[in-house]
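1. With the sequence up front, the predicted model follows.
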Amino acid sequence: MNPVTPNQTTSDATGVAAASGQPSPTFSPLYQQIKGLITQSLQSGEWKPGEMIPSEVELANRFKVSQGTVRKAIDELAAENLVMRRQGKGTFVSTHHEARAHFRFLRLMPDEGVPHYPESTFIEVKRLRAPAEVARLLDLKSGDAVVYIKRVQNFDGVPTIVEELWLPGLIFKGLTAERLNEYKGPMYGLFESEFGTRMIRAQEKIRAVCAEAGDAALLRVAAGTPLLCAERVSFTYGDKPVELRRGLYLTERHHYQNDLI
């Protein structure tokens, strides 16, 4: 097999896509094209979360490129948490059910003690029409159906987070308070296993606010108490927004931690 080098022509790049039987990617470095084709297979569900993907040799044969090109593509996918390498076993599709994934999107850490997942108390779960700002952030039409969730998260019995979530109603049809209360584990695990929606990245805005009366009551603090407010839009494959989340964090015993790599 003669590997195709990154400085190939556009027609060569099209040949890679044709050999894979998949849509032609736009011209870019070869490993980026292979990364895109593997991502398409992840998005289509060819390999499910938690499943092992084909070996580098098998993928190299499939796409008619060198094993080194495939390895570089997988390295980037692993760095983006889309796949996970397991020494001596292979490469697996990342899943929110893995223990290490529980804290990828939960950034509130205790000042003392071992990080652990909070317990949730659901205040409200209902379907409603998307307000204009929610529709804009979720790339919906104003008035489209969304699922609205409000909950309090408790660490060791202490209410610490008040969250509001908006989810596209079409994708999360059938999500109810009963199902949320029954499920034990991180919410993103439920979204992945029962609604086929995997959160792969998020954008956050963080600011300091003062607790309003209703939220202060839920957190058992005085109105006006300083809180950390985080607004997050989470995306699935294809940069499709599938969740808007606004959280109020009490940081008396916790801090927001972000590892910059």
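-> Received the coordinates, thanks.
2. alpha carbons only for contacts and neighbour counts from here, please
-> Will do.
3. SS state for the residue nearest the centre of the chain?
-> For the chain, the residue nearest the mean C-alpha position is M199 (2.1 Å; Cα atoms, centre = their mean). Under DSSP: H, G, I helix; E, B strand; the rest coil, M199 falls in the coil class.
4. now the one 3 residues further on
-> Under the three-state scheme (three-state DSSP), the conformation of A202 reads as strand.
5. How many residues are close by the closest residue to it other than its chain neighbours?
-> Ranked by Cα to Cα, 6 or more residues apart in numbering and with sequence neighbours excluded, the top spatial neighbour of A202 is S234, at 4.2 Å. Residues lying near S234 (other Cα atoms under 10 Å) number 22.
6. and if you look at the one 10 residues further on?
-> One way to gauge burial is a neighbour count; for L244, by other Cα under 10 Å, it gives 23.
7. one more structure, for comparison:
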Amino acid sequence: MPKSPAPLYEQIRQLIVAALAAGEWRPGDALPSEAALAERFHASAGTVRKAMDELAAAHVVERRQGAGTFVATHTAPRNSYRFLRLVSDDGATGFTRELLHCRRARANAETARALHLRTSEPVIEVRRLLLRRGRAVVLDDLWLPERHFQGLNSEVINAYPGTLYALFEERYRVHMVRAEEKLRAVAARAEAAELLGVSDGAPLLSVERVAYTYGDRPVELRRGLYHTTSDFYLNELN
């Protein structure tokens, strides 16, 4: 192990993340046993276990009783909407999706800053609606660095049966591991009001999200407008 001021378990955590970023293990793959990782990193099993505890707490890996530890994946049904915290009052789950557009654009200053790009660098802009029981509940606008999502277009999105994050993972090898969100209350403007089926000025929840892949690299800026008349935002605090 290289000398570092960081605790040994943190060094091992970083090395595992680097291996994930390099594609040594893909989302959904089983990881080697803690004993095998301890041998690889010349550390104790307890130190490796602590590193894995950190990765599991961050949802980078997931432990399955009796099966081992696996790289977390957005293709698993239980993780399909891991970053979407909108819950229906009546317990309804899942969404249908309506793509409004997917097109190339140039990053403005704000988008470039959020995604660590140069101003005017090519991005892919996606707008879509999420509907529950035919009622629009989320208007999403996304910006993605084009260099990571070459060939992404409306046909690709519409042909894929799963979520966008699952698509990004399977086709573009971009795995979203964490996100930061900013929430505020806003009044619906005319275009959003029409798309969400609310009156002009109706209260909406604005959620701005930056999603990160391995190595804390930002790869998505998303702005969502949530219609919360029959839904609420759930944040679980541990």
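-> Alright, I've got the coordinates. Quick caveat, the model's predicted, so the values are computed rather than measured.
8. Give me the TM-score for these two chains.
-> Remark: TM-score between the superposed chains equals 0.98 [TM-score structural alignment, normalised by the length of structure 2]; 238 aligned residues with a Cα RMSD of 1.0 Å.
9. check contacts around the residue nearest to the centre of structure 1.
-> Y188, E192, S234, F235, T236, Y237, V242 (Cα atoms under 8 Å, 6 or more residues apart in numbering).
10. Matching P122 of structure 2 against structure 1, which residue comes up?
-> Counting by TM-score structural alignment, P122 of structure 2 corresponds to A145 in structure 1.
11. And for T228 of structure 2?
-> So T228 of structure 2 corresponds to T251, using TM-score structural alignment.
12. circling back: please dump the contacts of M199 of structure 1 into CSV; it should also carry secondary structure and distance to F27 of structure 1 for every row.
-> Shown next, in CSV, are these (DSSP: H, G, I helix; E, B strand; the rest coil; distance: Cα to Cα, whole Å):
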residue, secondary structure, distance to F27 of structure 1
Y188, helix, 34
E192, helix, 32
S234, strand, 28
F235, strand, 24
T236, strand, 23
Y237, helix, 20
V242, strand, 28
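13. Check the residues you listed for burial and list the buried ones.
-> Y188, E192, S234, F235, T236, Y237, V242 (16 or more other Cα atoms under 10 Å).
14. what's the counterpart of the fourth one in structure 2?
-> By TM-score structural alignment, F235 of structure 1 lines up with Y212 in structure 2.
15. Not counting sequence-adjacent ones, nearest residue to that match?
-> Nearest residue to Y212 of structure 2, sequence neighbours excluded (Cα to Cα, 6+ apart): P218, at 4.3 Å.
16. what's the burial count for that neighbour?
-> 20.
17. got it, and A19 of structure 2?
-> Quick note: A19 of structure 2 (other Cα under 10 Å) scores 14 neighbours.
18. corresponding residue for it in structure 1?
-> A19 of structure 2 maps onto S41 in structure 1 when the alignment is built from TM-score structural alignment.
19. Could you look up the SS state of that match?
-> helix.
20. any idea how far it lies from G238 of structure 1?
-> Separation of S41 of structure 1 from G238 of structure 1 (Cα to Cα, to the nearest Å): 12 Å.
21. again, but for S142 of structure 1
-> When distance is defined by Cα to Cα, S142 of structure 1 is 22 Å away from G238 of structure 1.
22. Mind checking which of those two has more residues around it?
-> S142 (14 against 10).
23. ok, back up a step: what does the residue nearest to the centre of structure 1 align to in structure 2?
-> So, by TM-score structural alignment, M199 of structure 1 is matched to M176.
24. Then F172 of structure 1?
-> Checking TM-score structural alignment: F172 of structure 1 goes with F149.
25. how about the strands of structure 2, start to end?
-> Ranges of strands in structure 2, per DSSP state E, are 61-64, 68-71, 86-88, 96-106, 122-132, 135-145, 178-187, 203-213, 217-226, 231-233.
26. I'd like the ones you listed written out as TSV, with distance to P27 of structure 2 added.
-> Formatted as TSV, the strands of structure 2 follow (distance: least, Cα to Cα, whole Å):
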stretch	distance to P27 of structure 2
strand 61-64	9
strand 68-71	5
strand 86-88	25
strand 96-106	24
strand 122-132	24
strand 135-145	20
strand 178-187	14
strand 203-213	12
strand 217-226	17
strand 231-233	27
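27. Indicate which one of those is closest to V156 of structure 2.
-> strand 96-106 (9.8 Å; Cα to Cα).
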